[in-house]
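Q: Attaching a predicted model along with its sequence, questions to come.
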Amino acid sequence: MRLDKFLKVSRLIKRRTLAKEVAEQGRISINGNEAKASTVVKVGDELSIRFGQKLVTVQVNEIKENARKEEADQLYTVISEKRLNEE
């Protein structure tokens, strides 16, 4: 599944267009490599996403075409959440 679609389905990012923009800005990496919106996400991949001053690292548990709000957080596990200090 494409990265931008996974981010939307898992509700890590609310809209697919926003997920695409974040990827184009180089703020997402998969297993340590910078990722594009079209990069294929597989189970077991580790995604690092920079949201402003926060770096969130998640591991992909499951891939579904559609997920209800209640089951969206089961698609991934949060490994770490770090605050980035801009000094």
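A: Done, it's in.

Q: drop to CA atoms for contacts and neighbour counts, all remaining ones
A: Noted.

Q: ranges for the helices of this protein?
A: Using DSSP state H, the helices assigned to the chain run over residues 3-9, 16-24, 69-72.

Q: Pasting the second one now:
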Amino acid sequence: MRLDKFLKISRIIKRRTVAKEVADQGRVQINGQVAKSSSTVKVEDEIKITFGNRMMVIKVKQLQESTKKEDAAKMYELIGEEIIEK
């Protein structure tokens, strides 16, 4: 599954266009490698996302083509979240 689609379906980022912009700006890493919006996401991948002054690390648990709001959180596990001091 494409990275931008995963971020939208899992509701980590609300819109796919925003997910695409974030990824293409180099603010997303998959398993330590900078990822583009078209990068492929697989189960057990570790994704690190930087939002302004916050960094979020998640592990992909499952991939679904569509999901309900209450099931979206089952697609990933939050490993860590931290505030980045500037």
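A: Done, it's in. A quick note: this is a predicted structure, and the numbers were derived from the prediction, not measured.

Q: and the helices of the first structure, which is most packed in?
A: Among these, helix 3-9 has the highest mean neighbour count (mean count of other CA atoms under 10 Å), at a mean of 23.

Q: For it, give me every contacting residue.
A: Counting by CA atoms under 8 Å, 6 or more residues apart in numbering, the neighbours of helix 3-9 of the first structure from elsewhere in the structure are 13-17, 19-20, 23, 36-41, 63-67, 72.

Q: Now restrict those residues to buried residues only.
A: Listed as buried from the contacts of helix 3-9 of the first structure are 13, 16, 19-20, 23, 36-37, 41, 63, 67, 72; burial here means 16 or more other CA atoms under 10 Å.

Q: Neighbours of the closest residue to Ser38 of the first structure other than its chain neighbours, how many?
A: Nearest non-adjacent residue to Ser38 of the first structure, counting by CA to CA, 6 or more residues apart in numbering: Arg2, 5.1 Å away. Using other CA atoms under 10 Å as the criterion, Arg2 of the first structure is surrounded by 13 other residues.

Q: I'd like a version of the buried ones among the contacts of helix 3-9 of the first structure in TSV, one that adds distance to Lys54 of the first structure as further columns.
A: Formatted as TSV, the entries for those read as follows, by distance: CA to CA, whole Å:
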residue	distance to Lys54 of the first structure
Ile13	14
Arg16	20
Ala19	16
Lys20	18
Ala23	15
Lys36	20
Ala37	20
Val41	22
Ile63	24
Ala67	25
Ala72	21
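
Q: need the contact list for the counterpart of Lys20 of the second structure in the first structure.
A: Matched across to the first structure, Lys20 of the second structure falls on Lys20, judged by TM-score structural alignment. Contacts for Lys20 of the first structure were tallied using CA under 8 Å, 6+ apart; they are 4, 36-37.

Q: Which member of those is positioned nearest Val78 of the first structure?
A: Asp4 (17.9 Å; CA to CA).
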